[in-house]
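Q: Sharing a sequence plus its predicted fold:
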Amino acid sequence: MSIELKLSRASRIYQPSEPLEGKIIVKSSSSISHYGVRLTVNGSVNLQIRGGSAGIIESLYGVVKPISILNKSTEVRPSGKIGSGTTEIPFSVFLRQPGKDNLERFYETFHGANISAQYLVTVDIIRGYLHKTLSATVEFIVESDKDDLLERPVSPEMVIFYITQDTQRHPLLLELKSGGFRVTGKMSTQCSLSDPITGELTVEASAVPIYSIDIHLLRVESILLGEKIVTEASLIQSTQMEMSVII
């Protein structure tokens, strides 16, 4: 006997205003009696332990309680029997009730180094005290509705930056300290996760030759502990830029 949860979308991506749809697939060599088929949708924000050296946020594991985002349960089928062979039971559950003014906030799915915002759908076929409950769980992805965005569409915000020997906190070569260097540029600080990060960079001066330029994308995770905000950054992507020399 087996039970499987299959969502209507292979990507498993849904918006809060959309129904979470799919089917429950039960395969059994004989008919079974049950006391109801129940579907539960849960969402929560948690601290997590991944092993390795403990960071600032990770050291607070056990102090910060999980935050519940969503907890909804519904009976898909009342008590009865499921026949032998393969049985498919369709379901449809709204994450956010349509037609009502809801103040509830749905955080987008996020899996960071220390923090995760996760949504799970679980089906339980309850079979009484003498039989073990049949269960299956699948994670689905929540993306914000366009109506939830502060601006539609989000206008890009360009930030101008510069890098010199005076802005660096790590030790530099003597040639750089005496001769100096200056790099200027600008980049967009607002973009969709599906769009590229755009910008430009200009090396105005350098006392030593430059052989490569790397761009590091950092993930910054923060939690509010009392009146203090604890923040930790981790590297998620490093890209080497192509260089062209103009003489």
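A: Structure's in. What do you need? Residues are numbered from 1 along each chain as shown.
Q: contacts, neighbours, all on C-alpha from now
A: OK.
Q: Can you give me the distance of the closest residue to residue 17 other than its chain neighbours to residue 115?
A: Nearest residue to residue 17 in three dimensions, chain neighbours excluded: residue 96, at 5.4 Å (C-alpha to C-alpha, 6 or more residues apart in numbering). Distance of residue 96 to residue 115, computed by C-alpha to C-alpha, to the nearest Å: 24 Å.
Q: Check residue 213 too.
A: Residue 213 is 30 Å from residue 115, by C-alpha to C-alpha.
Q: Spell out the secondary structure type for the residue nearest to residue 17.
A: Three-state assignment for residue 96 (DSSP: H, G, I helix; E, B strand; the rest coil): coil.
Q: what separates the residue lying closest to residue 206 once chain neighbours are set aside from residue 208, distance-wise?
A: Using C-alpha to C-alpha, 6+ apart and skipping the chain neighbours, the partner closest in space to residue 206 is residue 181 (4.1 Å). Residue 181 is 8 Å from residue 208, where distance means C-alpha to C-alpha.
Q: Need the residue closest to the centroid of the protein.
A: residue 110 (1.6 Å; C-alpha atoms, centre = their mean).
Q: what does stretch 236-247 contact?
A: 212-219 (C-alpha atoms under 8 Å, 6 or more residues apart in numbering).
Q: rerun that using 10 Å as the cut-off
A: With contacts defined as C-alpha atoms under 10 Å, 6 or more residues apart in numbering, stretch 236-247 is touched by 112-113, 210-219.
Q: Now do the buried residues in that stretch.
A: By neighbour count with 16 or more other C-alpha atoms under 10 Å, stretch 236-247 contains no buried residues.
Q: Next: stretch 173-190.
A: By neighbour count on 16+ other C-alpha under 10 Å, the buried set for stretch 173-190 is 180-181, 186-188.
Q: putting a second one here so we can go through both:
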Amino acid sequence: MSVNLDIKLRRGNKIYFEGETISGVLQIVCSSEIKHEGIVLSLEGLVNLSISNKNVGIFEALYNSVKPISLLNQHSDLAPSGKLPAGTTEIPFELPLICPKEPKILYETYHGVFVNITYMLKCEVKRSFLAKTATKTQQFIIQYRPTRAPEKKSEVNFSISPETLQKSAKERIAIPRFLITGVLDSTESCVTQPFTGSLTVHHTEVPIKSIEIQLVRVETCGCAEGYARDATEIQNIQIADGNVCPKIPIPIYITFPRLFTCPTLITKNFKVEFEVNLVVVFGDDYLVTENFQILLNRTA
């Protein structure tokens, strides 16, 4: 005697906005008639916070601040105790996507290392203690409604040379001479649009082995008494391999991976911020890194 459950949402892409109603049908397929103790559908939205091992024991206050934050917690009885016939049964459902308590906002779905924001539907067909309860979960995505894009984005020019590095005067003398300039079209970007710019190598005493662009997430968990801040790499894109021709612009182009990025988020319990690192590796394995803080949003 088998029971198969499936939660089918009416919206194929499973993307919803706060204030909308999530709807669909619960499909139950039974090989024969079965008894049940009720059918319940749960809607849950959680912010799960954690801290890395290096921070455990540093701030005792962190243990209270990394408790899960509930954004949605609703239950709906789809059917009372009774019987399900053999074959396929479909039960429609509708649930509002509203956060009734603090923080009174549904954050965007985000899958990080120390911060995870997830939304889930869970259905249970309860059975007697002699039969196993059938369950099914379905994840869906919450996004912010797009806002109007700014009229004009300001470019960011940068220059990298031994003089711009945070080194002592003695250390700078030992660094090979080089000059790299470039421009970022903007450090404020929509998560659905590419991050763009270009760089130019003007001259270098030591041949270049590689030029890479790293997208980094900076996740902060904690409160006023203490916090843990950790930076982890999302993706690394090589934009130049081997020594490059001087004075020829090299394009910078990054697409933000879905779910692993979200609009920059700053709350009293946690933060999700993003940075871009420009990494130049020279032939003698000397490495130079230039860091740019970026602001992500969702615009139309």
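A: It's in. Note that the coordinates shown come from a computational prediction; the quantities given were computed from them, not determined experimentally.
Q: where does the TM-score land?
A: Once superposed, the chains reach a TM-score of 0.78 (TM-score structural alignment, normalised by the length of the first structure), with 237 aligned residues with a C-alpha RMSD of 3.4 Å.
Q: Looking at residue 213 and residue 115 of the first structure, which has the bigger crowd around it?
A: Comparing residue 213 of the first structure with residue 115 by other C-alpha atoms under 10 Å, the one with more neighbours is residue 115, at 18 against 12.
Q: residues touching residue 204 of the first structure, list them.
A: Counting by C-alpha under 10 Å, 6+ apart, residue 204 of the first structure has contacts 181-184.
Q: Could you do residue 104 of the second structure as well?
A: 71-72, 98.
Q: Out of those, give me the one that has the most neighbours.
A: residue 71 (24 neighbours).
Q: Just give me the match in the first structure for it.
A: By TM-score structural alignment, residue 71 of the second structure lines up with residue 69 in the first structure.
Q: Let me know whether that match touches residue 45 as I believe.
A: Yes - using C-alpha atoms under 10 Å, residue 69 of the first structure is in contact with residue 45, at 7.2 Å.
Q: what residues are shared contacts of those two?
A: 107, 117-119.
Q: just these now: which is nearest residue 131 of the first structure?
A: For those, the residue nearest residue 131 of the first structure by C-alpha to C-alpha is residue 119; the value is 28.1 Å.
Q: Check which helix or strand the spatially closest residue to the closest one that is not a sequence neighbour maps to.
A: Among residues not flanking residue 119 of the first structure along the chain, residue 43 sits closest, at 4.2 Å (C-alpha to C-alpha, 6+ apart). Assigning secondary structure by DSSP states H and E places residue 43 of the first structure in strand 37-47.
Q: just residue 131 of the second structure next, same as before
A: Applying DSSP H and E, one finds residue 131 of the second structure in no helix or strand.
Q: re the thing from before, so the residue lying closest to the residue nearest to the centre of the first structure once chain neighbours are set aside is in which element?
A: Leaving aside its sequence neighbours, residue 110 of the first structure sits nearest to residue 117 (C-alpha to C-alpha, 6+ apart; 4.8 Å). In the assignment (DSSP H and E), residue 117 of the first structure maps to strand 115-125.
Q: how about that strand, aligned to which bit of the second structure?
A: Under TM-score structural alignment, the match for strand 115-125 of the first structure in the second structure covers residues 115-125.
Q: Now the matching stretch: buried residues?
A: Result for stretch 115-125 of the second structure [16+ other C-alpha under 10 Å]: buried residues 115-125.
Q: how big's the offset between that stretch and the first structure?
A: Superposed on the first structure, stretch 115-125 of the second structure shows a mean distance of 1.0 Å to its aligned residues (mean C-alpha distance after the TM-score superposition for the first structure).
Q: Quick check: the gap between whichever residue in the second structure pairs up with residue 138 of the first structure and residue 150 of the second structure.
A: When the second structure is aligned by TM-score structural alignment, residue 138 of the first structure is paired with residue 138. Using C-alpha to C-alpha, one gets 36 Å for the distance from residue 138 of the second structure to residue 150 of the second structure.
Q: So which of the two has more stuff around it?
A: Shown here are residue 138 of the second structure and residue 150; by other C-alpha under 10 Å, residue 138 has more neighbours (15 against 8).
Q: Which of the helices or strands spans that one?
A: Per DSSP H and E: residue 138 of the second structure is located in strand 134-143.
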